[in-house]
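My questions concern the predicted model and sequence given below.
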Amino acid sequence: MADAPQTMVIVGGGLAGAKAAETLRAEGFTGRVILLAEEREHPYERPPLSKGYLAGNSAREKVFVHDPTWYAANDVELHLGVTVDRIDRQAREVHLADDGVLGWSRLLLATGASPRTLDVPGAELGGIHYLRRLPDADRLRATLRTLGRENGTLLVVGAGWIGLEVAAAARAYGAEVTVVEPMATPLAVALGPELGRFFAQLHQDHGVRFHFGASVTSFEGQDGMVLAAHTDDGEEFPAHAVVVGIGAAPNTGLAAAAGLELATGPGEGGGVAVDGSLRTSDPLIHAAGDVASAEHPLFGRRFRVEHWANALNGGPAAARAMLGQEVVYDRVPYFFSDQYELGMEYSGYAAPGDYARVVLRGDAGRREFIAFWQADDGRVLAAMNVNIWDVTAPLQALIRSRRPVDPDRLADPGVPLTEL
């Protein structure tokens, strides 16, 4: 008797889910591929939401992973605006909010993450924005245009990547920008204080005002619209609009309710615990993208990566593993950012406390340099190239080598990266 046709169900219509569906077909899978998207938009990429699209430099249709006709042409059953209520592991079914039930042979969770919200008095006022979805970017883009025309003020809560990219876009429109951040520098967790100070200076040179060491405790409004924010050090900041960018939390509700193991250890970032092939504690269920906390063979630890490249590469890796292929997901973490005239790429992983020093190669004053995060034993854990291009491959090879390097050779532009 021939085997029954298999059904691959993907929960989550973002980049990871869409690329997983694409990979299943590219690898020759002929069974059913069902992609369940909670949003009503076709799957899209998120970086433009705080970069090119928000800044008005790229068109809306450029954000989509595939042309809308691709799904039907490749026999991918795309369901938009669908909420999955629960997973029945024993019956191998997903139950939908509209009482629909879908059976699966293999299941991929690509449910992403949601913005952390600011729970303070006045948080419900109009004019307070979070940026995660395409409609969020649509609204914020219109707001920034208006602020620019009217010389309005944007208050940004949080000096992480989203906060800084939004600040750069707002300044390009001509808006006044103030950033409130509880740490002593921007990007303190992502880059540490050494490079945090560099990004603070970049934004200050473009007219952004920072208020460090303080947290927003309340918002004040009139006629339902925000007018100002108050901080725990007694300051008041007028604002015609607010963007809150204080991080994101993985959407683990479905996984937790289904009894799948979650990542709860220090530094693991929460999320669904997966092994090196992105398999959860149930061997028939995989997870990829922002929701997955993966064992990384290169770094010898589990962590969760929220960046674009992880979704781009993790979705296909999970799809191949679902097909029974031998998969070791050991990509070097990578992300990029564009702010004003500065472009940067970051490879590797160096959490606070993991590294002993930061070594610079090049001219930080001209904003053309490479930064290296080194461990005590001289291994390079991470590297960031700023306005220097086509060096990602040798930088990632250096990180993969786990080879100790003399800091003086790291800092010397005369030593080719390939010799390190």
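Noted; the coordinates are in hand.

use CA for all of it now, contacts and neighbours both
Noted.

Find the nearest non-adjacent residue to Ala248, please.
Pro115 (4.2 Å; Cα to Cα, 6 or more residues apart in numbering).

For Ala73, grab the count of nearby residues.
By the measure other Cα atoms under 10 Å, the count of residues near Ala73 is 8.

Included below, for side-by-side comparison, is a second structure:
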Amino acid sequence: MSFAGVLSKPRVTGDPAVVSAEAVRFEEVAATISAAADSLRRLDAGTTSSDAVDAFLLKAADLESRLRTAHGRYAETGSALHGYATALSEAQASAGPALRSYDAEVERRDAAASLEVRFEQMAMIATDDESTEWYRQQARAQASRRDDAAVMVARHGASVDAAHESVEAAARTAIARIDTATDDGLRDTVWDDVSVAVGDGYDAFQAWMEENDAWISTVLDFVSTVSWILAAAAFWVPGLNVVLLGVAVAVLALATARLAAGTGTWTELGFAALSLASFGTGALLVRSVTAATKGVAAGRVAALIDEGCSTSFATSWVATSWSRAAPGLGDRFLARAFGDPAIGRLLHFLRPSRPGAFADDPVVVASILRRVDAARRMAIGDTLIGVGRAASARFDDILLGREEALR
């Protein structure tokens, strides 16, 4: 062991209680396995014997052997972890006071070194021999204190180093014992490894969600409020429905994560899923209606050509009519479409005053408008779902407040 005066690892980190708890868990599993093996050993076919019974007892004996092996694995692992937890606890108990003493001696050493330099400087500028000698004596006294403190720094630092080395040695011993215990011929399947990994990942995810549920709930409430504001603004500002789709996806993701962690509710998830489903269904309806409207546009072009317009002029006129049908800021058709620009454009374009509309097939247009109305109902339905979600959240808050008051 060597110590140069600077600690590379000041604290002995780790939690002996956590390690001990894990050791207890392994030992409990070992006890359960041992009990199962004992039960298999007590199986007795009595005086009855048959090929089936003999085969069963043979399988039971093989299973008992495997259980005994597994018991040894878990029991030895638990014992190894207990040994490491004890070494870690002892190392922290010894390193703690040593580290505090080390810090105090470092301060004493540095202070003495600083005073030594100061007295030496004062001796150099003293105006008489008596003062010069006094300053030099003070400098030598501080040098002696500095050296004494340096010795204590090294001593306490070595104690801290020794604590670290004992923990590292205990860790190596525990690892070796666990490696030996698990080298017992038993092999986990790929599914076992995946199951353990998934289980550990879910435990970590659940713990994180529970620890951070307060601010996640706040974010969810904030996002819901923002969606309300955006939904209202979308009646007059085109393009906000795309932002609302992103908000709906984010709300569904948060609601799903909270429910998976046990901090959310099915009601919350139901509202989020219904909102996104309503949005998606409406988008599919609008897409089908838009495709059908292309046929109406083609009929208008043909009608204008029959009226004497050139092909290029008729095509450009109808195309311009479609382009200009896109609702702008504050457009009344956007409000009629409940904030969906695609529906607003369709309502504007299908008006009978548009170029070539005199040739529209009333049955076809009526069919398209019915689907447009269905899409509008989906749009307003999404808004009503938002109202229901907010009301449900408010009701939950009221109930929670009453429960806390009753406590």
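Looks like it came in fine. Computed from a predicted model, the values in this text were never measured in an experiment.

List the TM-score for the superposed pair.
Structural agreement between the two chains, given as a TM-score (TM-score structural alignment, normalised by the length of structure 2), stands at 0.22; 143 aligned residues with a Cα RMSD of 6.8 Å.

hmm, back to that, so how many other residues sit close to the residue nearest to Ala248 of structure 1?
Counted with other Cα under 10 Å, residues neighbouring Pro115 of structure 1 total 16.

again, but for His230 of structure 1
17.

Ignoring the adjacent residues along the chain, who's closest to it?
Among residues not flanking His230 of structure 1 along the chain, Glu236 sits closest, at 4.6 Å (Cα to Cα, 6+ apart).

who touches Glu120 of structure 2 in this structure?
Applying Cα atoms under 8 Å, 6 or more residues apart in numbering, one finds that Glu120 of structure 2 lies in contact with Tyr135, Arg136, Ala139.

er, Val153 of structure 2 actually
So Val153 of structure 2 contacts Gly5, Tyr102, Asp103, Glu105, Val106 (Cα under 8 Å, 6+ apart).

hmm, back to that, of the contacts of Glu120 of structure 2 - the most surrounded one?
Of all the contacts of Glu120 of structure 2, the highest neighbour tally under other Cα under 10 Å goes to Ala139, namely 24 neighbours.

so that residue sits right up against Glu116, yeah?
Yes. With contact defined as Cα atoms under 8 Å, Ala139 of structure 2 reaches Glu116; the gap is 4.4 Å.

what's the spacing between the residue nearest to Ala248 of structure 1 and Asp88 of structure 1?
Here Pro115 of structure 1 is placed at a distance of 27 Å from Asp88 of structure 1 (Cα to Cα, to the nearest Å).

again with Leu395 of structure 1
44 Å.

cool, and Gly196 of structure 1?
In this structure, Gly196 of structure 1 lies at 45 Å from Asp88 of structure 1, with Cα to Cα as the measure.

hmm, back to that, count of residues packed around the residue nearest to His230 of structure 1?
When neighbours are defined as other Cα under 10 Å, Glu236 of structure 1 has 15 of them.

from what I can see it touches Leu227, true?
No. Between Glu236 of structure 1 and Leu227 there is no contact, the gap being 10.2 Å when judged by Cα under 8 Å.

So which of the contacts of Val153 of structure 2 sit within helices?
Among those, the members falling in helices (DSSP state H) are Tyr102, Asp103, Glu105, Val106.

Neighbours of Arg301 of structure 1, how many?
Should you count by other Cα under 10 Å, Arg301 of structure 1 turns out to have 12 residues around it.

The closest residue in space to it that isn't next to it in sequence and Arg302 of structure 1, how far apart?
For Arg301 of structure 1, the nearest residue in space outside its immediate sequence neighbours is Glu295; the separation is 5.7 Å by Cα to Cα, 6+ apart. To Arg302 of structure 1, Glu295 of structure 1 is 4 Å away according to Cα to Cα.

for Trp161 of structure 1, same thing?
Trp161 of structure 1 sits 22 Å away from Arg302 of structure 1, going by Cα to Cα.

ok, now how distant is Gln201 of structure 1 from Leu108 of structure 1?
Distance check for Gln201 of structure 1 against Leu108 of structure 1: by Cα to Cα, it reads 43 Å.

Same check on Ala37 of structure 1?
Using Cα to Cα, one gets 12 Å for the distance from Ala37 of structure 1 to Leu108 of structure 1.

overlap in contacts of the two?
Counting by Cα under 8 Å, 6+ apart, the residues touching both Ala37 of structure 1 and Leu108 are Val11.

After the host helix or strand of Asn313 of structure 1, which helix or strand is next?
The secondary structure element spanning Asn313 of structure 1 is helix 308-322 (assigned by DSSP states H and E). Sequence-wise, the next helix or strand beyond helix 308-322 of structure 1 is strand 334-339, with elements assigned using DSSP H and E.

residues in contact with that next one?
51, 161, 164-165, 168-169, 307-310, 343-348.

With adjacent residues omitted, what lies nearest to the spatially most central residue of structure 2?
In structure 2, the centroid-proximal residue (Cα atoms, centre = their mean) is Phe205; its distance is 6.1 Å. For Phe205 of structure 2, the nearest residue in space outside its immediate sequence neighbours is Ala261; the separation is 7.2 Å by Cα to Cα, 6+ apart.

number of nearby residues for that neighbour?
By other Cα under 10 Å, neighbour count at Ala261 of structure 2 equals 19.

Kindly report the same for Ala309 of structure 1.
Burial of Ala309 of structure 1 is recorded as 19 neighbouring residues (other Cα under 10 Å).

how near is it to Arg106 of structure 1?
For Ala309 of structure 1, the distance to Arg106 of structure 1 (Cα to Cα) stands at 24 Å.

And Ala248 of structure 1, by the same measure?
Noted for Ala248 of structure 1: a distance of 27 Å to Arg106 of structure 1, by Cα to Cα.

Just want to know which of the two has more residues nearby.
Comparing Ala248 of structure 1 with Arg106 by neighbour count (other Cα under 10 Å), the higher total belongs to Arg106, at 19 against 15.

Relative to Val274 of structure 1, how far out is that one?
Going from Arg106 of structure 1 to Val274 of structure 1 by Cα to Cα gives 15 Å.

One more: Glu345 of structure 1?
Between Glu345 of structure 1 and Val274 of structure 1 the distance is 26 Å, computed by Cα to Cα.

Equivalent analysis for Thr146 of structure 1, please.
Taking Cα to Cα as the measure, Thr146 of structure 1 falls 44 Å from Val274 of structure 1.
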